[in-house]
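Engineer: Need coordinates for the following:
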Amino acid sequence: MRVVFKLFASLSDLLPAERRGNLVDIEVMPGTTVGDLITRYRVPEKSAHLVLVNGHYIAPAARNTHVLKEGDELAIWPPIAGG
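Structural biologist: Below you'll find the model as predicted:
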């Protein structure tokens, strides 16, 4: 099944070269979780600050059990610092 995976700010460097901007349209196996993709793309756990699936927040405790569905969009932002 196909899902869209988006990484923002410095995390976008973790995406493969064939990405379009900050996203990739990828094929995943049924049963793939948010946590599976975080691991697959080597996103450091502490850098996966804001995680959304189709615009809905996924808490850290739910990431390894939230199963993705066909057409889902997973977006991850790192912590933002300002001054």
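
Engineer: only C-alpha atoms for contact and neighbour calcs from this point on.
Structural biologist: Will do.

Engineer: can I assume Leu23 is in contact with Leu15?
Structural biologist: Yes - contact criterion CA atoms under 8 Å: Leu23 and Leu15 qualify, at 7.5 Å.

Engineer: Can you check which residues contact both of those two?
Structural biologist: Here Leu23 and Leu15 have Leu7 as joint contacts, going by CA atoms under 8 Å, 6 or more residues apart in numbering.

Engineer: now the other sequence, so there's something to compare against:
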Amino acid sequence: MKVNFKLYASLGQYLPPGSVDHKVALDVADGMSPSRLLEQQGVPQAEVHLVLVNGVFIPPSQRDNPLVEGDELAVWPAVAGG
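Structural biologist: Down below sits the predicted model:
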């Protein structure tokens, strides 16, 4: 199935070649979860802070729920500011 995968800020380094504007369309196995997709792409869980699926916040306890065809997974690291 196809999902849109977006990584922002310092996480952008984990996007595969050919990604444009911090995003890429990926073919993934049916039942792929946000946690598994991040692991598959080599994104360290310790760097993951904010996870959204189709613009809806996904708390850590729900990141093993399966994605469906056409979902958009967007992920941000923790950021500091002042």
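
Engineer: Overlay them and tell me the TM-score.
Structural biologist: TM-score for the superposed pair, counting by TM-score structural alignment, normalised by the length of the second structure: 0.94. Supporting figures: 82 aligned residues with a CA RMSD of 0.8 Å.

Engineer: Can you give me the distance of the residue of the second structure sitting at the aligned position of Glu18 of the first structure to Leu26 of the second structure?
Structural biologist: Using TM-score structural alignment, the equivalent of Glu18 of the first structure in the second structure is Gly18. Distance from Gly18 of the second structure to Leu26 of the second structure, counting by CA to CA, to the nearest Å: 11 Å.

Engineer: who's more crowded, these two?
Structural biologist: When Gly18 of the second structure and Leu26 are compared for neighbours, Leu26 comes out ahead with 14 against 9, by other CA atoms under 10 Å.

Engineer: Now for that one: which residues touch it?
Structural biologist: 2-5.

Engineer: hang on, it is in a strand, isn't it?
Structural biologist: Yes - per DSSP: H, G, I helix; E, B strand; the rest coil, Leu26 of the second structure lies within a strand segment.

Engineer: So it versus Val3 of the second structure, what's the distance?
Structural biologist: The value you get for Leu26 of the second structure to Val3 of the second structure, if CA to CA is used, is 5 Å.

Engineer: again, but for Trp76 of the second structure
Structural biologist: 17 Å.

Engineer: if I look at the nearest residue to Leu14 of the first structure once chain neighbours are set aside, how far off is Ala59 of the first structure?
Structural biologist: Leaving aside its sequence neighbours, Leu14 of the first structure sits nearest to Tyr41 (CA to CA, 6 or more residues apart in numbering; 6.4 Å). Distance of Tyr41 of the first structure to Ala59 of the first structure, computed by CA to CA: 19 Å.

Engineer: residues touching Val4 of the first structure, list them.
Structural biologist: By CA under 8 Å, 6+ apart, the neighbours of Val4 of the first structure are 23-26, 71-74.

Engineer: mind checking the SS state of the alignment partner in the first structure of Phe5 of the second structure?
Structural biologist: Aligned by TM-score structural alignment, Phe5 of the second structure pairs with Phe5 of the first structure. The three-state label for Phe5 of the first structure, taken from three-state DSSP, comes out as strand.
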